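Participant: Provided below for reference: sequence and predicted model.
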Amino acid sequence: MSDIRIQNLQKPVAVAEYLFRRLHQIGIRSIHGLPGDFNLVALDYIPKAGLKWVGSVNELNAAYAADGYARAKGISAIVTTFGVGELSALNGIAGAHAEHIPVVHIVGCPSTISQKNGMLLHHTLGNGDFHVFANMSVHVSCEVAKLTRPGEIAAQIDHALRECWVRSRPVYIWLPTDMVEKQVEGARLDAEIDLAEEENDNPEREDYVVNVVLRALNDAQRPVILVDACAIRHRVLGEVQDLIAKTGLPVYVTPMGKGAVDETSPTYGGVYTGSASPPAVAAGVEGADLVLSIGSLKSDFNTAGFSYHTSQLNTIDLHSTHCVVRYSEYPGVAMRGVLRKVTERVDASKLVRTPVAAVVNAVEENRDDSKTVTQAWFWPRFGEFLRSGDIVVTETGTANFGIWETKFPAGVTGLSQVFWGSIGWAVGAAQGAALAAKDLGLDERTILMVGDGSFQLTAQELSTMIRHKLRVTIFLINNDGFTIERWIHGMTAEYNDIARWNYTALPAAFGAATTGKQTWAKTFKIKTKDELEKLLKNKEFAQAKGMQFVELFMPKEDAPRGLRITTEIAAKNNARTE
């Protein structure tokens, strides 16, 4: 007997085809993940939708890569299998949730019939509960869509993808094997999902906030703008740039806001990190009588251990879901609308502009007489190597703190996981970011800065970079262990030591041609300043046509200034008993 629900469909398509075509429509071109028996049939539909299957070496790396892809491209997707696969990815998905990254997590799961019958299937806990893993993901997803009723599936998919984009958080899509080829209404695909954010639901409240901001700007004698992570994550950088251009006010960024603004602008004042800030930056922000904070995420490492010295009485916070003016909160008033109206209505001639100290890459100021490559000297020197269009990925550890001392050229994208801080994230994220650049048709360099300890957690992702011929330059900082942990506690403790690998042998071990006419990956060992200078000035190295793997030796106990200050505060916080 024919199914009347299918007979009434105008353009019947399989669920998997509908899902993957929707992913293509919202801008995704590559799908990360690993195959498993509960998702295999669904994977057959990926190329049919014009998408590319990436494949990764494990689900955790795939989740990190999806995170990096979304940061560079706007949104991403990962496919895992039920239980063993999705749980392996969960740490990476949790990081995306914490850091406001839109990732679509699709999980192939047992059929609804198997679930109904409580079958003792592999990848289960053997207790008949097939929802236990999805229930875990509820806490790190802004939407969970269980695709079990064909008549509702298309709407569920559309809603989940819109939520992922608008809220900039992961969503979880549960796809049973017997639903993969069920037919749904393909006519819906003729109209793309409306991803536009809703206007603020209370125009009067929004106008009130705008008027308060305008009055505060007009009255202030030392106003500044402070740009943070959620300005990037919730895609208001265009509005931020318009505001900066019109007002000409001094602008600073946080560590998580690095790369959000043009650092070559004469109004750019540097990276504000509370007690870890350079004196000129601290004076500029803490001496302000109005801080217009955009998209703040005041985590411990983003604030150098909660060491801000600013007053809420002098602060206006603009967020994606609400605004806070001094001590008054305005729910439902999102920052995009406020920023646009403030920019439209502000009279720049009435504003007081305080000059900022010039931000430079202080290379010579941090050069000493030794041949050793030090953290203090390296990060400013690295800034001189960068060029517009670069994507710079920094790992939790010395790199995340050292990059504070690097002045970016205009147009550099900085990616870091300061809040979640899962070591090893950056290797996968660099793969995802480089793939996103390739999918966008950009001929740009992706540069990964990673410590040896972090690298050892996710080194296998070199294999995926090599497999897809991604243009990645890797600076592996060999400082013999977990330096950030050494500075928090246990400078000489055995648990902060790691095995010593032959790092430059790894590209070849993972399949890259490193010699002969087909050389694609090049490796370098750098132990002195002069060797590094020669490498960074090499034109062929600067072109970065393939993979470049640089093992850069630094002293074990050396650390950037910001890391030393922040870890000292962190150690004190960890030791508190009341």
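Facilitator: Good, I have the coordinates.
Participant: every contact and neighbour count from this point should use C-alpha atoms.
Facilitator: Will do.
Participant: what residues of the helix or strand containing Gly151 count as buried?
Facilitator: Element membership for Gly151, per DSSP states H and E: helix 150-167. Residues of helix 150-167 classed as buried by neighbour count (16 or more other CA atoms under 10 Å): 150, 153-154, 156-167.
Participant: report the distance from the helix or strand that it is followed by to the chain centre.
Facilitator: On the C-terminal side of helix 150-167, the nearest following helix or strand under DSSP H and E is strand 171-176. Computed by CA atoms, centre = their mean, to the nearest Å, the chain-centroid distance of strand 171-176 equals 22 Å.
Participant: which other residues reach strand 171-176?
Facilitator: 38, 102-112, 134, 137-138, 141-148, 157, 160-161, 163-164 (CA atoms under 8 Å, 6 or more residues apart in numbering).
Participant: okay, now the one to match up with it:
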Amino acid sequence: MTKMKVALYLIRRLKELGVKHVFGVPGDFNLEMLDLVEDEEGIKWIGGCNELNAGYAADGYARVNKMGALITTFGVGELSAINAIAGSYAEMVPVVHIVGTPSTKSQAEGAMLHHTLGNGNFRIYMKMYEGITVAQTSLNPKNAKSEIDRVLRECYIKARPVYISLPTDVYGEEIEVDLSDDLNLSYPENPREVEDAAINQIVKEIQKAKCTIVLADVGTTRYSTTKELLDFVEKTGFPIFTSPMGKGVISENHPLFGGTYIGNVSELHIRQEVEGADLILSIGALKSDFNTGGFTYRVSTKKTIEFRNDHVKIFFAVYENVSMRQILPKLTSRLVQHQHGSKRIRTPYLSQPPIEEINSQQITHSWLWKEISSKFFKPNDIIIAETGTSMFGLMDVRFPEGATFISQILYGSIGYSIGATLGAALAAKNNEIKRRVILFVGDGSLQVTVQEISTIIRNNLDPIIFILNNDGYTIERMIHGLERKYNDIQPWQYCKTLEYFGATSAKGKKAKFTKI
């Protein structure tokens, strides 16, 4: 046993989880905590322009690094970040939000401090976070060790944000810890009898089916099930398709990959493959509107077996507490390779029409995305798209080997991608493989969070940013108000963005596009 400051114990646990960068904004209730972060080896403070952007950065970091962390001050800081944390919750992203709060004495006395609502209630902000985090805690010297371990485990296992309140008079308090005591990150075991019953029934259904396909979604990535998925597909030979949020869960050059299924928005041959199957193994599904082509999935419950993080559903029967991460390897070992499942389907992109010719003045969207796919993307790229024309344009693009795709397709908070690019670029530095970070963002989204480009420059990061200048909110125009002024924005000289934020060597270039 040894003595360690509460804040340093928290930092130690974050480092164990692979967190090497912590995002946030300084405030008077977290400054002493930031001293400890800044002085600690193996972890670096990344100050953002505001807490919302810092939250987006922590989210982008976590999508590449498996865990992210954010530090804000009490009240004004944490509420500025609440939208980012809500997005992380919706999209199953593990972010640890640490909030520097007033001293326990001030809270007990109900003091009328700044950043409060003036009513003596110091718990109201944490109460606001209860609906968008899977665990919350307020630390004191007696509970610090057990609560830090509990909350961080919840964040890791459930792949969603957590909230930690750290009062100013608790940061430096010393607690006894065992340095050999590792954080328990083991997943709960599936109930044996329930799991066995599910496996037996699934095997029967697969044996009866003439055409079985796999439809993989974002849950496989969020709950660390990609290896199990790949092994299952390769050993059974079942063709695999992904949703928009599931892009990148399997190599899009894999001979079994059939394409991205988006309901009615899908290419015809993809729809025919998926909707024509008589058994669909849906793995890690998240059936939001954008992710299902506006709820146009033509996938009947009567022929769908769903694998989730906390249950398996075979048609209409639910097997509770059976995790896909544990059942997939066992199911794989039970299955033999079926002739109908082992067929190699054609790579759909080979059937696309050739890239169209363009004149010297204009570039169309249909040309842009195919050209980028065939000539620009490289293996292991991290590809980030704002939810808008960029995200929709990339849906049918062929990603290279090892690519990671980041887009807030469910929550869709405008401006998310700029902060996420900062976080992803820093997380990429943790990787032994050199990875490019490429962002596609519209002008409307850029203007919401453009300040974080200055943080990217300050940290010597080198993402590639494509700004699609649509002269306003194009997605909103397509929904409603095509000619309305509320969808207009002030045009900026975007090629001067890097210069304005102080970059000395980076460059901006301009190309003309046709309007959508």
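Facilitator: Okay, I see it. The structure presented is a predicted model; accordingly, all values stated were derived computationally and were not measured.
Participant: what ranges does the stretch 451-578 of structure 1 have for its strands?
Facilitator: Secondary structure of the stretch 451-578 of structure 1 by DSSP state E, counting those that start in this stretch: the strands cover 472-478, 521-526, 547-553.
Participant: doesn't Arg344 make contact with Leu256 of structure 2?
Facilitator: Yes. Applying CA atoms under 8 Å, one finds Leu256 of structure 2 in contact with Arg344, separated by 6.0 Å.
Participant: compare neighbour counts for those two and give me the winner.
Facilitator: Leu256 (25 against 15; other CA atoms under 10 Å).
Participant: in space, what's closest to the more buried one - neighbours in sequence excluded?
Facilitator: Excluding its sequence neighbours, the residue lying closest to Leu256 of structure 2 (CA to CA, 6 or more residues apart in numbering) is Pro239, at 4.8 Å.
Participant: Val203 of structure 2 and Asp196 of structure 2, how far apart?
Facilitator: 11 Å (CA to CA, to the nearest Å).
Participant: how close does the aligned partner of Cys230 of structure 1 in structure 2 get to Phe307 of structure 2?
Facilitator: When structure 2 is aligned by TM-score structural alignment, Cys230 of structure 1 is paired with Gly219. Gly219 of structure 2 sits 9 Å away from Phe307 of structure 2, taking CA to CA as the criterion.
Participant: where do the contact lists of the two overlap?
Facilitator: Ile283, Gly284, Ala285.
Participant: measure the second one to Arg298 of structure 2 for me?
Facilitator: Pointing back at Gly284 of structure 2 there. With CA to CA as the criterion, Gly284 of structure 2 and Arg298 of structure 2 are 18 Å apart.
Participant: okay, those two: which has more neighbours?
Facilitator: A count of neighbours by other CA under 10 Å puts Gly284 above the other of Gly284 of structure 2 and Arg298, at 23 against 14.
Participant: got the contact list for that one?
Facilitator: With CA under 8 Å, 6+ apart, Gly284 of structure 2 has these contacts: Ala216, Asp217, Val218, Gly219, Thr220, Glu306, Phe307, Arg308, Asn309, Met324.
Participant: map it onto structure 1.
Facilitator: By TM-score structural alignment, Gly284 of structure 2 lines up with Gly295.
Participant: out of everything not next to it in sequence, what's closest to its match?
Facilitator: Gly295 of structure 1 sits nearest to Cys230 (CA to CA, 6+ apart), 4.2 Å away.
Participant: ok, now Phe307 of structure 2?
Facilitator: Sequence neighbours aside, Ile283 is the residue nearest to Phe307 of structure 2 in space, at 4.8 Å (criterion: CA to CA, 6+ apart).
Participant: residues touching that neighbour, list them.
Facilitator: Taking CA under 8 Å, 6+ apart as the test, what Ile283 of structure 2 contacts is Val214, Leu215, Ala216, Asp217, Gly219, Thr220, Glu306, Phe307, Arg308, Met324.
Participant: could you redo the last one with a cut-off of 10 Å?
Facilitator: By CA atoms under 10 Å, 6 or more residues apart in numbering, the contact list for Ile283 of structure 2 reads 214-220, 225, 229, 242, 246, 305-309, 312, 324-325, 328.
Participant: just the element for whichever residue in structure 1 pairs up with Gln207 of structure 2, please.
Facilitator: Under the alignment (TM-score structural alignment), Gln207 of structure 2 maps onto Asn218 of structure 1. Using DSSP H and E, Asn218 of structure 1 maps to helix 203-219.
Participant: and that helix, which residues are buried?
Facilitator: Buried positions in helix 203-219 of structure 1, judged by neighbour count with 16+ other CA under 10 Å: Glu206, Asp207, Val209, Val210, Asn211, Val213, Leu214, Ala216, Leu217, Asn218.
Participant: what's downstream of that helix, the next helix or strand?
Facilitator: Scanning onward from helix 203-219 of structure 1 (DSSP H and E), the first element met is strand 223-227.
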